[in-house]
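Chemist: Provided below are the primary sequence and the corresponding predicted coordinates.
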Amino acid sequence: MHETPVEDLRAALAAHAIPATTPIHHRQDSVVPSAGGGVPVRIYRPSDAPGLPVVQWMHSGGFAVGNLDQNEEYLRKLSIASQAVIVSVDYRLAPEHPCPAALDDCRAVWEWITSAPDELRSVDATRAVIAGESAGGALTFALAQQLREAGLPLPLAQISLYGTAVMEVTNPEHATALLSPEDCYWFWGMYVPDPADRTSPQASPGLAPDLGGLPPALVVTAEVDPTRDGTEEYARRLQETGVPVDLRRYEGMMHGFATMTTVLPAAKELFGQIVDYLAEVFTQQR
């Protein structure tokens, strides 16, 4: 990927988005007010039942590619299976908008969700979870920390699907066509141009000195991932601090597998485990 212009990667992703075929009760696009000029979101509602819980979803794409269409089919299915309202975030992308623009957008959406806006009428914003894949998983880690630091309402839990906790290649032996060490540094260079800034918790939440008081976490890693060990070390540090962590490594799977539910049995298995985890979290809060 690092040898392809980012504009071409964005076009290729858009062209190969999985078509949505699962009917959803209601889908709505909206724009969340923000200091950055507004954050587009897509809201999936499985029914009109009152008191539904909420999942804020952040997509993958190395902080530089991705959009609201990327996980359309996956999020429809997740909304229905979990009986949760899903708010998918179209955060600003690098290199046009480097760090912390994406994180700022995700925080703006979280504050909007917890403010009980008209678009989320009748939902139970006290039962809300943040979740993301890859770059979105890294944003999930960073957002949880930022909300704690700011004294804002915390999510009931955080779900990170191979989100990179530190901007460091810890497993160069696991390069694939989907993600190589060169790709990692290329993406990080767009999101955080100055390497010295990559040790900031905004960019590398796994380097934050204090992990106390963070929400429970489901941390999923893939065996074949150049950044795997750095993320698993963060999960262990969370556990040592007393944060409840469910750490699951998928052997034989590569970075990027989670949303490939139609072709990978492991992805389908993980989907069911995410639904079960959400059910447990939401039930405990009733």
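Modeler: Arrived safely, thanks for sending. Residues are numbered from 1 along each chain as shown.

Chemist: C-alpha from now on. contacts and neighbour counts both.
Modeler: Fine.

Chemist: who touches residue 70 in this structure?
Modeler: The neighbours of residue 70, taking Cα atoms under 8 Å, 6 or more residues apart in numbering as the test, are 13-14, 17-18, 59.

Chemist: filter those residues to the buried ones?
Modeler: 13-14, 59 (16 or more other Cα atoms under 10 Å).

Chemist: from the chain's centre, how far out does stretch 88-101 sit?
Modeler: Relative to the chain's own centre, stretch 88-101 is displaced by 13 Å; criterion: Cα atoms, centre = their mean, to the nearest Å.

Chemist: ditto for stretch 15-27
Modeler: The answer for stretch 15-27 is 19 Å, by Cα atoms, centre = their mean.

Chemist: mind listing what's buried in stretch 19-33?
Modeler: Buried-residue list, stretch 19-33, by 16+ other Cα under 10 Å: 24, 32.

Chemist: endpoints of that stretch, how far apart?
Modeler: Across stretch 19-33, the terminal residues are separated by 29 Å (Cα to Cα, to the nearest Å).

Chemist: cool, stretch 72-92 as well?
Modeler: Using Cα to Cα, the two ends of stretch 72-92 sit 18 Å apart.

Chemist: helix or strand right after the longest strand along the chain?
Modeler: Ranked by residue count and defined by DSSP state E, the top strand of the chain is strand 245-254. Note on strand 245-254: by DSSP states H and E, the next helix or strand toward the C-terminus is helix 265-284.

Chemist: what is that next one packed up against?
Modeler: helix 72-82 (3 or more Cα pairs under 8 Å, 6 or more residues apart in numbering; DSSP states H and E).

Chemist: and the contacts of the helix it packs on?
Modeler: 18-24, 44-46, 84-86, 259, 271, 275-276, 278-279.

Chemist: quick check: angle from that helix to helix 265-284?
Modeler: 40 degrees (axes from the mean of the first three to the mean of the last three Cα atoms, to 10 degrees).

Chemist: switch the contacts of residue 70 over to a markdown table; also include distance to residue 163 and secondary structure.
Modeler: Listed next are the contacts of residue 70 as a markdown table, based on distance: Cα to Cα, whole Å; DSSP: H, G, I helix; E, B strand; the rest coil:
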| residue | distance to residue 163 | secondary structure |
| --- | --- | --- |
| 13 | 19 | helix |
| 14 | 22 | helix |
| 17 | 21 | coil |
| 18 | 22 | coil |
| 59 | 10 | coil |
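
Chemist: second structure follows, compare the two:
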Amino acid sequence: ADENTKIGVAGDSAGALIAASICHTIKNLDFQILVSGQFDFFHKFPSRQEFNKHIFVIPIDVLDWFTSNALRNEDDKNDSRVSILLNKSFNSLPTCLFIVAELDPLRDDSYNYQELLEKAGVKTKLVLIKGVIHPFFSNPGDEARTYATFILENFPAPKTFTLGGMRERSENVHEKVNEKFIGTFKGIEEERKIKIDENIEIPITVYTPADVTKDKMVIFFHGGGWTLASRKTHQTIVNMLADATKSVWISVEYRLAPEHKYPIWLDDGCEVTRQILANKTAYGADENTKIGVAGDSAGGLIAASVCHTIKKLDFQILVYGAFDFAGGTESYKEFTSPEHVLTPAVIGWFTSNALRDENDKKDPRASVLLYESFEGVPACLFIVAELDPLRDDSYAYQKKLEKAGIKTKLVLLKNVIHSFFSLPGIYEKNCAQTIEAVKEFMDSL
């Protein structure tokens, strides 16, 4: 800088409070940029209550946890250096840009602080990023920032939180994010149903690429915490995998929790797999076709568990799977910050939906890391996201399979968070790496 350089401060979330408070203490700053700031330690604003769900990453109990670490005692909350909305004077404060996430418990902090500054004659501007949750700003990588600021701003905030609304939004977001790939699959897409008992039929989609071979076939289970997502959310990536591998991929619409808790969603996966194996020629295979299972996240667990139940499978492809409901790994402890999107708090919410009780966590079918025998389990490809609380699940499960003499390969995707796999419209490079790894693995079998 030189004598004429304008100097400002900036910060996001807790850092925005620090930046704002500095402006009250140091009077010769020229500007401030406050992103998703927390400007008050009391929960009096409507947005704190409106987005008080773990799906929004920082509900009140998470905010309180951060507060208990940050402050010495309750008296600190009344200090205007900490709760800057308590300040009475705004003299000499510099111009301020507010960046606000629409689906953020802290949203109204910015609205109220802007109002105070405007009333004091301080120049301000507020930019509302629509359809995005609190930690969008620091999501690692250019793709995550694009995901937050460019795509999700197309979606208005839900008026009320409902599970149905979350599922619909998940499908709409995936459709928008991946829209540039619509129409690129030139093969055949066939909707079918598999009857698993007298009253239940499980929908499946059979994707047959234009240049299909009968060498391999894959049965795929989507992720979404056993609660969200669908065949539709994962259609683009499954289309791309079918094209790249020249194989039939079958996407399964297993029943979701909490309406259908464990073991229903797993039993659905097992029974669909069993029936496809028994009637494989009806799905485009022949007697020599090698058949495997694949899945991401929650679907990765289903795929892995199916391999312990059904011993006739030839391979498995597990994308950042959840293999132990106990948690407690180093990565589980490391990636607790909201910017990683999937946090222990979010995992806890999914778990409460997926399982009936604590005893289910101890069932090896649900926590496959608890298995002691790996007899008949097929070769496995692991795809792992580096910045993922579930990362070490894959490391631990690979180690067990290797010890049992099972062929494995693990591909680590650097500097990427958990949810990249179903979003090739944003994480194009990471998905291309994944597709190439899957193709190489399947070709090697």
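Modeler: Yep, that arrived. Quantities reported herein were computed from a predicted structural model and do not represent experimental measurements.

Chemist: TM between them?
Modeler: Taking TM-score structural alignment, normalised by the length of structure 1 as the basis, the two superposed chains have a TM-score of 0.89; 276 aligned residues with a Cα RMSD of 2.0 Å.

Chemist: ok, back up a step: looking at the contacts of residue 70 of structure 1, spot the one nearest residue 228 of structure 1.
Modeler: Ranked by distance to residue 228 of structure 1 (Cα to Cα), the contacts of residue 70 of structure 1 are led by residue 59 at 18.5 Å.

Chemist: give me the nearest residue to the counterpart of the closest one in structure 2, chain neighbours excluded.
Modeler: For residue 59 of structure 1, the aligned residue in structure 2 is residue 222 (criterion: TM-score structural alignment). The shortest distance from residue 222 of structure 2 to any residue other than its chain neighbours is 4.8 Å, reached at residue 299 (Cα to Cα, 6 or more residues apart in numbering).

Chemist: the one you found -> structure 1?
Modeler: Using TM-score structural alignment, the equivalent of residue 299 of structure 2 in structure 1 is residue 136.

Chemist: give the contact list for the residue nearest to the spatial centre of structure 1.
Modeler: What sits nearest the mean C-alpha location of structure 1, by Cα atoms, centre = their mean, is residue 132, with 1.4 Å. The contact partners of residue 132 of structure 1, by Cα under 8 Å, 6+ apart, come to 57-60, 138-140, 159-161, 163.

Chemist: ok, it to residue 213 of structure 1 distance?
Modeler: The value you get for residue 132 of structure 1 to residue 213 of structure 1, if Cα to Cα is used, is 20 Å.

Chemist: re earlier: which one among the contacts of residue 70 of structure 1 gets closest to residue 1 of structure 1?
Modeler: Within those, proximity to residue 1 of structure 1 (Cα to Cα) peaks at residue 13, which comes in at 11.8 Å.

Chemist: that closest one contacts residue 67, correct?
Modeler: No - Residue 13 of structure 1 lies out of contact with residue 67 (Cα atoms under 8 Å); the separation is 9.0 Å.

Chemist: ok so, going back, who's in contact with the residue nearest to the residue nearest to the centre of structure 1 when sequence neighbours are not counted?
Modeler: Of all residues not flanking residue 132 of structure 1 in the chain, residue 58 sits nearest, at 4.4 Å (Cα to Cα, 6+ apart). By Cα under 8 Å, 6+ apart, the residues touching residue 58 of structure 1 are 88-91, 106, 131-133, 135-137, 139-140.

Chemist: can you give me the helices for structure 2?
Modeler: Using DSSP state H, the helices of structure 2 run over 14-25, 46-50, 60-70, 107-119, 141-146, 163-177, 235-245, 264-278, 298-309, 330-334, 344-354, 391-403, 428-444.

Chemist: can I get those in CSV including distance to residue 215 of structure 2?
Modeler: CSV is the format used below for those (distance: least, Cα to Cα, whole Å):
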stretch, distance to residue 215 of structure 2
helix 14-25, 54
helix 46-50, 52
helix 60-70, 50
helix 107-119, 53
helix 141-146, 35
helix 163-177, 30
helix 235-245, 10
helix 264-278, 14
helix 298-309, 20
helix 330-334, 37
helix 344-354, 35
helix 391-403, 25
helix 428-444, 9
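
Chemist: just those helices: most buried one?
Modeler: Neighbour counts (mean count of other Cα atoms under 10 Å) averaged over each of these peak at helix 298-309, with a mean of 26.

Chemist: compute the inter-axis angle for it and helix 391-403.
Modeler: Angle between the axes of helix 298-309 of structure 2 and helix 391-403 is 20 degrees (criterion: the same axes, to 10 degrees).

Chemist: mean per-residue distance, helix 298-309 of structure 2 versus structure 1.
Modeler: Following superposition, helix 298-309 of structure 2 is found to deviate from structure 1 by 0.7 Å on average (mean Cα distance after the TM-score superposition for structure 1).

Chemist: what packs against that helix?
Modeler: Secondary-structure packing of helix 298-309 of structure 2 (3+ Cα pairs under 8 Å, 6+ apart): strand 216-221, helix 264-278, strand 290-296, strand 315-319.

Chemist: any idea of the angle the third one forms with helix 264-278?
Modeler: Calculated by the same axes, to 10 degrees, strand 290-296 of structure 2 forms an angle of 160 degrees with helix 264-278.
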